[in-house]
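Novice: one predicted model, sequence on top.
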Amino acid sequence: MGIGHDHDVTGGAAGAHAPGGLAGAQTAATAHRRRLKIVLSIYVTIILAEAIGSWLTNSLALLAEALHMAVDASGILIALIATYLATRPATKRRSFGMMRAEIVAVLINCLLLFGLGGYILFEAVDRWFNPDEVAGGGVILFAVVGLIGSGISLTLLSRGSKESLNVKAAFLEVMSDGIGAAAIIISGILNLLYGWNQGDAIAAAAIGVIILPRAFMLLKQAINLIMQGVPNGIELAEVELEIEKTHGVASVHSLHVWGLTSGVSVMSAHIVPDPDATGGVTHARLLDSLTETMRERFGIEHCTFQLEEADHLLHEGSMHRDLAGMNEAPSVSGGQDVGHSH
């Protein structure tokens, strides 16, 4: 007989939990919401300063940096909105609530970054062949303001960048802004010393080049979440091995591990209990043992295990057998039909 069992983020005793047990839980990005707000405030200040500086100094590099930071600020704003949406309760239509809003936010940010990177590179090429007079001293002054702001923001986001994809996106954005500010300072120095106005175009192009690889990296990570890939840092073979090592388990199949959003991993598996296990291992104790192992070993808080008889897989649908590695459905003679389907 198949037994469905689900543990939500709070663990708990054996028994079924209602769908949406994770909805409203704190995601990794939510924990750093206050710091994201501070960084956003810093960015708004720097954007205004660099936009004014670009107008006063006729610097394309400062304009590129201001636009870059404006896109980054919009990304941080989107990330903040996503953290609020992620805490909304589940509904009958969305059993996990809005936890995956963070992924949508990252995708929007990637599209903005691709567009901005292309625009800056186009303008930089034009400025290289048609250089304008640039006020090097003013460029340095405004770029230093941006560099200081980036340094403060990096410090604020450092810890969260290891826990949340959205915070990591913000961290990388700030880092690239800092590099861009440093490049602008160098171009300003060259302008002051040698009157070389084309250095401004090079600095702008450097900002554009910095943007694109970062956008590709974030897009790759977001796609892995969308495609329900195994989260980074978790090996499916290791999860399977730990389950099979658990006392009372005969075998495991239909094992799936994926991420709902960054920092929130979930899993499901079909378990065949060992009928000859010693020590009086009840189904409830086995489920609790498996859940504890997944939480402590892999940080997976939301686990769903189905306990079933050894021949139950033969009664599953063809897609289920394919996913379990059984491509053909052998005939079953005798025995009791467990009468369970997915």
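Specialist: Yes, it's here. Quick caveat, the model's predicted, so the values are computed rather than measured.
Novice: switch to C-alpha atoms for all contacts and neighbour counts from now on
Specialist: Noted.
Novice: closest to the centroid, which residue in this protein?
Specialist: residue 165 (3.1 Å; C-alpha atoms, centre = their mean).
Novice: contacts only, for the spatially closest residue to that one that is not a sequence neighbour.
Specialist: Computed as C-alpha to C-alpha, 6 or more residues apart in numbering, the closest residue to residue 165 that is not its neighbour in sequence is residue 262, at 5.4 Å. With contact set as C-alpha atoms under 8 Å, 6 or more residues apart in numbering, residue 262 has these partners: 27, 28, 163, 164, 165, 166, 225.
Novice: same check, this time on residue 210
Specialist: Contacts of residue 210 (C-alpha under 8 Å, 6+ apart): residue 176.
Novice: that one looks like it's in a helix, true?
Specialist: Yes - assessed with DSSP: H, G, I helix; E, B strand; the rest coil, residue 210 lies in a helix.
Novice: next up, a structure to set beside the first:
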Amino acid sequence: MSTEHSHVAAGTGNERALLIALALTSCFLIAEVIGGFITGSLALISDAAHMFTDSAALAIALVAIKVGKRLANKKRTFGYYRFEILAAAVNAILLFAVAIYIIFEAYQRFKNPPEIQSMGMLAIAIAGLCINLISMRILSGGKDNSINMKGAYLEVWSDMLGSIGVIVGALVIGWTGWSWVDSVIAVAIGLWVLPRTWKLLSDSLNILLEGVPEGTDLTAIEQATLALPGVKSIHDLHVWAISSGKVSLTMHVISEENANVLLKAIQLMLIEKFEIHHTTIQLEQQACTQASEVHSFG
């Protein structure tokens, strides 16, 4: 028995924002790569590398939304909602790879610091910062409702910090001539991004492994269900997320009460207390044979 629930793909309203941000980022990426090699700045190349991952992340996020809109069928009964989680995981892996490369390259440059053209580095970094701020503003509306959009927003946010770091580095190099500052800024950008990238990757893996969604208290759900009149015990309680904001729950409930009345009470409680709308609840008068094979409550 199931509650009524929405089958609309998460994040479908974010396509236009992603498309605009992708166009802005991709256009500036070319200029920043060229500028990084001309000025000899690793920090600028680091920022350009993040711009590349920004573009890849935005493109993947856009594809994820389009694929996620495809209807469920007999082969994909949940549709393609989970594609956005795969996209978020890929984005996190890209960020890890870029951060490791930048740290390695910075180590090489510490041993032999190159000459840095600080004014060119400064001009390009300022332009990059403007692009980042515009993209962040465009993407901010959907970041709290979709892990896919959150990943794309995080990419642009981290690159914004990178642009600020490059600007500071360019000013310091221009005033002091300390070219090693460029490598320090590049490493700082990589280290700043890594913890946030790990959080994005762990959230994605938790969903892919059908773990309990963050912020969902399984014990509280158990206690709230057992507190309802007529509920003797429960077992086979599972809570997972198909995609961002699409939490599902299944459980078996032992009761001899009126099935329809109790079912409605459980469904209403799950919606009001835990905002879980997609539920499948099996009512039984005695525990089924599966109960001895899995974790049971009560």
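Specialist: Noted; the coordinates are in hand. Treat the numbers as computed from the prediction; the structure is a model and nothing was measured.
Novice: just to revisit the earlier point, top of the contacts of residue 262 of the first structure by neighbour count?
Specialist: residue 166 (31 neighbours; other C-alpha atoms under 10 Å).
Novice: so who does that residue touch?
Specialist: 29, 76, 79, 102, 105, 106, 262.
Novice: 10 Å instead?
Specialist: 28-30, 36, 75-76, 78-80, 82-83, 102-103, 105-106, 109, 160, 172, 218, 222, 261-262 (C-alpha atoms under 10 Å, 6 or more residues apart in numbering).
Novice: equivalent analysis for residue 213 of the second structure, please.
Specialist: Contacts of residue 213 of the second structure by C-alpha under 10 Å, 6+ apart are 203, 206-207, 239-248.
Novice: are we agreed that it is in a strand?
Specialist: No - using three-state DSSP, the assignment for residue 213 of the second structure is coil, not a strand.
Novice: helix or strand for residue 65 of the first structure, which one?
Specialist: helix 60-86 (DSSP states H and E).
Novice: who does that helix touch, helix- and strand-wise?
Specialist: helix 33-57, helix 101-129, helix 136-157, helix 165-194, helix 198-226 (3 or more C-alpha pairs under 10 Å, 6 or more residues apart in numbering; DSSP states H and E).
Novice: of those, flag the one that's most buried.
Specialist: helix 165-194 (a mean of 23; mean count of other C-alpha atoms under 10 Å).
Novice: what span of the first structure lines up against stretch 237-244 of the second structure?
Specialist: Counting by TM-score structural alignment, stretch 237-244 of the second structure pairs with residues 255-262 of the first structure.
Novice: element containing whatever residue of the first structure lines up with residue 279 of the second structure?
Specialist: In the first structure, the residue matched to residue 279 of the second structure (TM-score structural alignment) is residue 303. Taking DSSP H and E as the definition, one finds residue 303 of the first structure inside strand 302-307.
Novice: ok, average deviation of that strand from the second structure?
Specialist: Its aligned residues in the second structure lie a mean 0.5 Å from strand 302-307 of the first structure after superposition (mean C-alpha distance after the TM-score superposition for the first structure).
Novice: distance between the next helix or strand after that strand and the chain's centre?
Specialist: Using DSSP H and E, the next helix or strand after strand 302-307 of the first structure towards the C-terminus is helix 318-323. Put simply, helix 318-323 of the first structure sits 29 Å off its chain's centre (C-alpha atoms, centre = their mean, to the nearest Å).
Novice: now for helix 318-323 of the first structure, which elements pack on it?
Specialist: For helix 318-323 of the first structure, the packing partners by 3+ C-alpha pairs under 10 Å, 6+ apart are strand 249-261.
Novice: the strand it packs on vs the second structure, average distance?
Specialist: Mean for strand 249-261 of the first structure is 1.6 Å (mean C-alpha distance after the TM-score superposition for the first structure).
Novice: matching residues in the first structure for stretch 183-199 of the second structure?
Specialist: Counting by TM-score structural alignment, stretch 183-199 of the second structure corresponds to residues 201-217.
Novice: pretty sure residue 43 of the second structure contacts residue 162?
Specialist: Yes - using C-alpha atoms under 10 Å, residue 43 of the second structure makes contact with residue 162 at a distance of 8.1 Å.
Novice: overlap of the contact sets of these two?
Specialist: By C-alpha under 10 Å, 6+ apart, the residues touching both residue 43 of the second structure and residue 162 are 125, 185, 186, 188, 189.
Novice: the second one and residue 178 of the second structure: what is the separation?
Specialist: According to C-alpha to C-alpha, to the nearest Å, residue 185 of the second structure stands 12 Å off from residue 178 of the second structure.
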